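Student: got a predicted structure here, sequence first:
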Amino acid sequence: MTKTPFSINRRQALSGLAAGAAATAAPGFMTRALATPKTIKIGLVQPSTGPLAFFTEHIPFVLDQVQKTLGGSIDVNGTKHPYEIIIKDSQSNPNRAAEVTQELILQDEVDLVATFATPETVNPVSDQCEINGVPCVSNDAPLEPYFFGRNGDPAVGWDWTYHFFFSGGGLSRALVPYWKRLETNKVIGGLWPNDGDGIAQSDKAHGFPPYFESEGFSVIDPGRFDMPASNYNAQIAAFKAANVEIIQGVLPPPEFTTFWNGAAQQGFQPKIVYVGKACEFPQAMEPLGDRALGLSTEVWWSKYHPYSSGLTGQSSLELADAYEAASGRQWSLPLGFRHALFEVIFDTLKRTENLDDKGSIRDALKTTNYKSIVGALDFTKGPFPNTAETPLVIGQWVKGEKFPLDMVIVDNTTTPEVPVNAEPMLIKYS
């Protein structure tokens, strides 16, 4: 078991409560033994190591902010309860994610589980919570791979597991207006691996191809592939043969680097490249140098978003600035969602009627209707049961001032309240 350095120390928390009880006893009266308030145990499953580790960099900062804001305890029904956050590493492996979730539930006896970082983490964690009757809240996996990747039934949903993020439908609706503003032959190459995201996006009935084709685009799909891949020669050859000018895919950062290096070596020069997971992180883009300029990404959250935290009161810009000041690193999209995850956790706990009853925690979670730093979250609205959809805009990478690269917002068709601060551009090759 790994605990974050910002976890609440159980012994310190209980000692502080005992001291407080003694200090408030009336002089001359013998104090009675008081029941110790329940310590709330929160399990957090994350990919601390492996190819998805990029997704976890903000956690220490966010937990430090939580600690400073709450002071180590939360008020539930007039009683202050200390909390403990127990972190487990999924190692970027779905099987390991399931194993450590079982440890949290059966050994650590957590009251609630939280998780994030792609369906490969979120789905197995959520499934274990559903099986064992433990409330779970998650984000950072598109809604369709989360819901249908777990064989969800839209007529039924689940009892214990809740999730908020953007949807694949929302992503396709955000990408198409951006693509149409640029001059291309409208031929898309699908870079879709054999994983939860790739299978959902490539689905010929409910995925991206039918929607893109209905909007006047052609789709070239070389088929699913396993990762890690030693090279992407087959995909690049297929894209070149079909004169693909738009890449739409979803790969972890190391895999995208392999693909993009191969494209350069083979003289493949698409005009637009959007690859989810990889192109969201400045740390993954910086090693590419000028070859990162013009790469595009869906933007789930940014310092430009007009939303504020219900936990700390910070605006999106204030949160991004605080992260950069504390870490020396550049803000990136997951920061807002890491923060929002704990907004929802503590909002849920504060509204729980009986902390000793996991069903009561679940009932508070499922009625969440909350204004967070990533936007309004309402699990009753869907589009699927147990989910809340968050907004999207489109960004591209440009040369930076404070850091080597900056992400700018270039299209806000589907979320006009997020301001645009640059014009969309085709990738330029020297």
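Tutor: Received the coordinates, thanks. Numbers count the residues shown, from 1 in each chain.
Student: going by C-alpha atoms from here, please, whenever you check contacts or count neighbours.
Tutor: OK.
Student: report the contact partners of the nearest residue to Glu353 once chain neighbours are set aside.
Tutor: What sits nearest to Glu353 in space, not counting adjacent residues and going by Cα to Cα, 6 or more residues apart in numbering, is Ser360, at 6.2 Å. The contact partners of Ser360, taken as Cα atoms under 8 Å, 6 or more residues apart in numbering, are Thr352, Glu353, Asn354.
Student: try Val100
Tutor: Contacts of Val100 by Cα under 8 Å, 6+ apart are Val45, Lys88, Asp89, Ser90.
Student: assign a three-state SS to the second one, would you?
Tutor: Under the three-state scheme (DSSP: H, G, I helix; E, B strand; the rest coil), Lys88 adopts strand.
Student: residues contacting it?
Tutor: Met1, Thr2, Lys3, Gly43, Leu44, Val45, Gln46, Val100, Thr101.
Student: mind giving me the PyMOL select for those residues, buried ones only?
Tutor: Of these, the buried ones go into a single PyMOL selection, burial set by 16 or more other Cα atoms under 10 Å:
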select buried, resi 43+44+45+46+100+101
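Student: can I get the contacts of Lys88 in CSV including secondary structure and distance to Val393?
Tutor: Listed next are the contacts of Lys88 as CSV, based on DSSP: H, G, I helix; E, B strand; the rest coil; distance: Cα to Cα, whole Å:
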residue, secondary structure, distance to Val393
Met1, coil, 38
Thr2, strand, 36
Lys3, strand, 35
Gly43, strand, 31
Leu44, strand, 28
Val45, strand, 28
Gln46, strand, 26
Val100, helix, 34
Thr101, helix, 33
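Student: next up, a second structure to put side by side with the first:
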Amino acid sequence: MPKDTNHLNRRSVLKAAGAGAAFATVGGLPRVAFAAPKTIKIGLVMPATGPLAFFTEHVPFTLDQIKKTLGGKIKVNGTEHSYEIVVKDSQSSPNRAAEVTQELILKDKVDLVAAFATPETVNPVSDQCEANGIPCITNDAPLEPYFFGRKGDPKKGFEWTYHFFFAGQQLIESLVPYFKRLDTNKKVGALWPNDGDGIAQSDKEHGNPPFLIKNGFSVIDPGRFDMPASNYNSQIAAFKSAGVEIVTGVVPPPEFTTFWNGAAQQGFQPKVVYMGKALEFPPAITPLGDRALGLTTEVWWSKFHPYVSGLNGQSSLQLADEYEKVSNRQWSLPLGFRHALFEVIFDVLKRTQNLDKPESIRDAIKTTDYKSIVGPINFNKGPFPNCALTPLVIGQWEKGKKYPYEMVIVDNSTAKDVPVGGDPRVIKYS
């Protein structure tokens, strides 16, 4: 056989075997030895410690549930792959979040990065992924501080990073109908800190103030402040002086406890108190005792939501019930989004054409059109590029039957398919 023909035949064998094969020569003939399928590495950045640690309590349950559902493997293009989830603690610090994301990308060589829990976590994680060309999926931070906080251009968007949650505009559009149903003087006191959420909500052009004013409310805003704060005396004094009857803001649980204790000490008794972050978790509510009754929070997911997991077929109620049975803890809002994050991740991986190419994983994220336990997720519908909007309703804390305090959905103006469980009311003081 001519040399050239022999060379071409060998090249054909190499091409047919693919990049994942090794070659050994036995008896003068080539033998193909295929390598094991690629293990998919998923990086997860979360605030396991620090003031945002409340957001992570559902992670062990979620990861265990996923392992039981998938058996530690996922089939992609007919090939079964193992997967590994590498978890890093951001320590509730944006700088630390960026550092550990670099570790995941450069040291751990992950194929995809995921993160959650406020702009202080998802923004620095997403920025590192964008800079390094690594696919990234995040949730649990309002869309505006995620997109515009990262200097996103609505005409271009981002290349590698995608996010799903409610939007700040959607929040205020949900709160205003709720506020209007209550008997108040429409004076709103703002507790907006000097962080991603606070800056976005306080923006006088695109934030909450213009929409509130347009709807007949006045806004008393003492200005941005850094956290942790030793006290909120100046804000409380400003609210009392102006006759504020509605308080709105977004601070972590420890900060709200400081504010609410100060309000009691100074005799400030607003009729309505809405607080993002702080009032979403039973462990933060229970220590307040009956002073928690009537407090308001946005509800991004609940056991009452009419959605089903595309991963294991569980309804929202079934997911909440299983969590309570396994953990002996009360369900809370982040549970659905922890589950949905991995629903989307594994849906993306299953649709990826070539796991060895980050661009292929990115392209699968781009085309996501998925029905999750938190609602439909489609990154092409916006309202901003790379973002998917999920439903939002309003809830209040009341005396519970199974637990001391339980959340009741009281207004569904912007998500009619989520059922209400009661009527809104003003806070009652003894």
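Tutor: Everything's here; your move. For clarity, every value in this text was computed on a predicted model and none was experimentally measured.
Student: follow-up on the earlier one: now, of the contacts of Ser360 of the first structure, which are buried?
Tutor: Buried among these (16+ other Cα under 10 Å): Thr352.
Student: going along the chain, name the helices of the stretch 201-350 of the second structure.
Tutor: 208-214, 233-242, 253-265, 282-285, 316-327, 334-351 (DSSP state H, counting those that start in this stretch).
Student: circling back to that earlier point, what is the nearest of the contacts of Lys88 of the first structure to Val62 of the first structure?
Tutor: Leu44 (12.9 Å; Cα to Cα).
Student: if I look at the counterpart of that closest one in the second structure, how far off is Asn412 of the second structure?
Tutor: Residue correspondence to the second structure (TM-score structural alignment): Leu44 of the first structure is matched to Leu44. Distance, Leu44 of the second structure to Asn412 of the second structure, using Cα to Cα, to the nearest Å: 32 Å.
Student: tell me, stretch 179-186 of the first structure lands on which residues of the second structure?
Tutor: With TM-score structural alignment applied, stretch 179-186 of the first structure matches the range 179-186 in the second structure.
Student: if you count neighbours, what's buried in the matching stretch?
Tutor: Within stretch 179-186 of the second structure, judged by 16+ other Cα under 10 Å, the buried ones are Phe179, Thr184, Lys186.
Student: over to stretch 255-268 of the second structure?
Tutor: So stretch 255-268 of the second structure, judged by 16+ other Cα under 10 Å, has buried residues Glu255, Phe256, Thr257, Thr258, Phe259, Trp260, Asn261, Gly262, Ala263, Phe268.
Student: output those residues as a markdown table; include the columns distance to Pro282 of the second structure.
Tutor: Shown next, in a markdown table, are those (distance: Cα to Cα, whole Å):
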| residue | distance to Pro282 of the second structure |
| --- | --- |
| Glu255 | 16 |
| Phe256 | 14 |
| Thr257 | 13 |
| Thr258 | 17 |
| Phe259 | 18 |
| Trp260 | 16 |
| Asn261 | 18 |
| Gly262 | 21 |
| Ala263 | 21 |
| Phe268 | 24 |
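Student: ok, now which ones touch Phe165 of the first structure?
Tutor: Asn139, Asp140, Ala141, Pro142, Leu143, Trp300, Ala388, Glu389, Thr390.
Student: burial check on the second one, number of neighbours?
Tutor: I take that to be Asp140 of the first structure. 24 (other Cα atoms under 10 Å).
Student: mind checking how far the residue nearest the centre of the second structure is from Leu182 of the second structure?
Tutor: What sits nearest the mean C-alpha location of the second structure, by Cα atoms, centre = their mean, is Asp140, with 1.7 Å. From Asp140 of the second structure across to Leu182 of the second structure, the span is 28 Å (Cα to Cα).
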